[in-house]
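Q: below are the sequence and a predicted model; questions follow.
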Amino acid sequence: MKAQWFNSVDQIGQAKWQAAIGETQSPFAQFAFHQALEQSKSIGDGTGWYPEYLLVMNDDDSPLAIAPTYLKTHSQGEFVFDWSWADAYQRYGMRYFPKRIWAIPFSPVTGVRLFSHLDPKGDDVAFSHLYPALAELMTQANQERDLSSWHLLFAKPEHAALFASNKDLLQRISCQFHWFNRDYKDMANYFSHFSSRKRKAARKEREKVAQQGITLTRTLGNKLTEAEIDFFYQCYQSTYAKRGQQGYLTRAFFGLLVEKMGDQIVLVQAFRGEKAIAASWCFFDDHSLYGRYWGCLEEVDCLHFEACYYQGIEFCLEKGLQHFDPGTQGEHKIARGFEPVFSHSVHYIAHEGFREAIGNFCEEEAQAVREYHQDTHKLLPFKQ
């Protein structure tokens, strides 16, 4: 096998990209997703995100796999926070940026980070040896350019474990909250598994939204109009505006996704009468729903829970999806039945002194995360 770096999806081409990933269903693996990021200028010049895709090929140049990596000049939009590491470098007069991340931009979604037609679901043990092999290539590429580090973000736990024996690589964990389909028939059946008090609280939340005159709809991406995309984008930007920021993704990005990947998108919209007031954007594949972006133009009690969680669970039950990843952080998800899970990242730090210090930090942090993970289990609403 051999590998080659490319800094644009168009240099690889759609045919070769899709041949490399094969029947992989993840929306974050698709050529259209990454092309939309580039064409919409959500990444590239001036954004601090500079793509470098690693294409693995047979000796006859037939494509085997793709690893998406990016050179970064900041740490925004990653959700595995290393600002303190960058600050430490700066205090010692050293350069932390640019760094390399092996990840999906703006997407704290656990999953495969080496997309291949040889392993469409990312669970083939025989294929996993390629992860450490590519890690060596990334370390070599970093050393040639004197980069401070590379970071594999939101890897599947079994893939992160492949690096455990390499003492030059640091393991880091954090905690997210995911929903799992335990063969629930519908929402009533799902709530029947809650304790009496938690079941009443959940139903009351849903009723409260309806009592405030709010109705909700779910629309597949390939049915969305330009006006609906415009409205969603207004909601998306409003979430950042409340924090004095601007959303990373451009309007063109969402338009391109609807055009090229509409059958893997569902948009939840909330209405007061005929006026749309909130929206939640999700991706899905044949197994999972991925909650990604939310915003509202009017504050309504409990609407966030309904639009971002209950509507997603209902969609999973309708489509037979087994898993709902609603995004990072958020203890409020627990009371709605989202269970604590570990997310995993792997880090190569070139400087030995900083590698040791950051490694100690990761070990101390991991202990606190494990305790938090155990404590949050006790807060789940399900009957004991």
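A: Thanks, I have the structure now.

Q: contacts, neighbours, all on C-alpha from now
A: Fine.

Q: which helix runs longest in the chain?
A: helix 352-377 (DSSP state H).

Q: so which bits of it are buried?
A: By neighbour count, and taking 16 or more other Cα atoms under 10 Å as the criterion, the buried residues in helix 352-377 are 355, 358, 359, 362, 366, 369, 373.

Q: here's the one I want to compare it with:
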Amino acid sequence: MATMTVEAAGSLEPVAREAWDALANPGWRVGQGGRAMREANCGWPPGSEAAFNPFVTYDFLRALEEAGCVGERTGWHPRHLLLRDGSGDLIGAAPAYLKTHSKGEFVFDYGWADAFERAGGRYYPKLQISVPFTPAQGPRLLAGRDPTGERRELIAKALVALAKETNASSVHATFLEPADFAALVAAGYLARLDVQFHFTNEGYATPDDFLAALASRKRKQVKRERREALANDITVRWLVGDDITEAHWDAFYKFYMDTGSRKWGRPYLNRRFFSLLGERLGHSTCLMIAERAGRPIAGALNFIGSETLFGRYWGCVEDHPFLHFEVCYYQAIDFAIAHGLKRVEAGAQGGHKLARGYEACETRSAHHIGHPGLRDAVARYLEAERREVVMHREALNEMAPFRKDLGSENE
């Protein structure tokens, strides 16, 4: 690529929506109300179509900006990387934020920051390549159709240059898909691994097929929990697209605020964001609402990809045994099976998900540290941490609730 320009945008507002989405979700377009539609004759070989990810769409990221969830006074300052060819066409991008803290990332570097600053260094600002407040895997080096990997390589290098230009100590790209992870590591970034709990749909035709794959004792436990969760005349509804009204968002926002206030003190998202979400990405959103006597008492917000249901937020105004498990985990499995989705990503942390049919899966991030001394220390730490993570994941999956031998009952 003989002539290119690199720029950092303080907002997505001046960026063409269609150009961004063509890089973020090649082969897909987002229609009215957020319905993801595969493009006809998109040019992908059979079986190799890129998956649709709602979090990197223009509409999702722009809604965060318009609602004020990122920007001034939040510590998340947009610096989206834009790579253009000689004609000015957008050929690469990355959702990037200059950050003055490490909140809302779910890949923790507080220890690195503390050690560096106690040694006299300045860790913040740093450059974060991620979707704010979203511990879900997805594209980060937005390169469209990039069969050679050349554009990813250019974006990886441009991010380091952007960090230097903005006096950022480091670059952190989190919850990476394998291709982006490989490109960043090849460019000299440090590799980090972690574990999340995901449900894998092994071609189940019905929820009963999933139950049949569990060991007998675990199957009985799941049935009991689901029965008790709905014992007090509680019903759960799936709401998608136009079925979600402002009244539903009002109810869900109360749930979200209750959980956020108890868990991390100050919730990251505001009420306006949810209205924008419903307006622009409603058909990529599934709101699961639990009701008792016609009154909403709990809910979980999920996002619908072409292959994955992403579980994000939960809350309630009434406590009932196992209702959290029912609305967040079991209903998500039912939805994935009913819609032929390959997996459910149920968010960060939570070893309790293992007993509910979720397995420990690897997540990846990559980090470029500018200061040589800090880089060496972090590299040594990550080498040891990667070994521990691999052993931990293997040990967790030894305790998975599935039958060891599908030819016989496994108590």
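A: Yep, that arrived. Computed from a predicted structure; not experimentally measured.

Q: onto which residues of structure 2 does the longest helix of structure 1 map?
A: Taken onto structure 2 by TM-score structural alignment, helix 352-377 of structure 1 occupies residues 372-397 there.

Q: that stretch vs structure 1, average offset?
A: Taking mean Cα distance after the TM-score superposition for structure 1, the mean distance separating stretch 372-397 of structure 2 from the aligned residues in structure 1 is 0.9 Å.

Q: the equivalent of residue 114 of structure 2 over in structure 1: what secondary structure?
A: Under the alignment (TM-score structural alignment), residue 114 of structure 2 pairs with residue 87 in structure 1. What DSSP: H, G, I helix; E, B strand; the rest coil gives for residue 87 of structure 1 is helix.

Q: list the contacts of residue 87 of structure 1.
A: By Cα atoms under 8 Å, 6 or more residues apart in numbering, no residues touch residue 87 of structure 1.

Q: the strand or helix carrying residue 178 of structure 1 aligns to what range in structure 2?
A: Using DSSP states H and E, residue 178 of structure 1 sits in strand 169-180. Alignment of strand 169-180 of structure 1 against structure 2: residues 189-200, by TM-score structural alignment.

Q: now tell me what touches the matching stretch from outside.
A: Residues contacting stretch 189-200 of structure 2 (Cα under 8 Å, 6+ apart): 181, 185, 333, 342-351, 353-354, 357-369, 379, 382, 385-386, 389, 393.

Q: tell me where structure 1 has helices.
A: Secondary structure of structure 1 by DSSP H: the helices cover 9-12, 14-21, 31-39, 83-91, 130-145, 157-160, 187-191, 196-211, 226-241, 251-261, 303-305, 311-319, 352-377.

Q: residue 334 of structure 1 pairs with which position in structure 2?
A: That one, residue 334 of structure 1, aligns with residue 354 by TM-score structural alignment.

Q: contacting residues for the nearest residue to that match once chain neighbours are set aside?
A: In space, and not counting its chain neighbours, residue 354 of structure 2 is closest to residue 400: 6.0 Å by Cα to Cα, 6 or more residues apart in numbering. Contacts for residue 400 of structure 2 were tallied using Cα under 8 Å, 6+ apart; they are 354, 355, 357, 358, 359.

Q: please check those residues and keep the buried ones.
A: 354, 355, 357, 358, 359.

Q: which two among those are spaced furthest apart?
A: The largest distance within those, taken as Cα to Cα, falls between 355 and 359 and amounts to 8.7 Å.

Q: hang on, the earlier thing: check which helices and strands the longest helix of structure 1 is in contact with.
A: strand 169-180, strand 339-349 (3 or more Cα pairs under 8 Å, 6 or more residues apart in numbering; DSSP states H and E).
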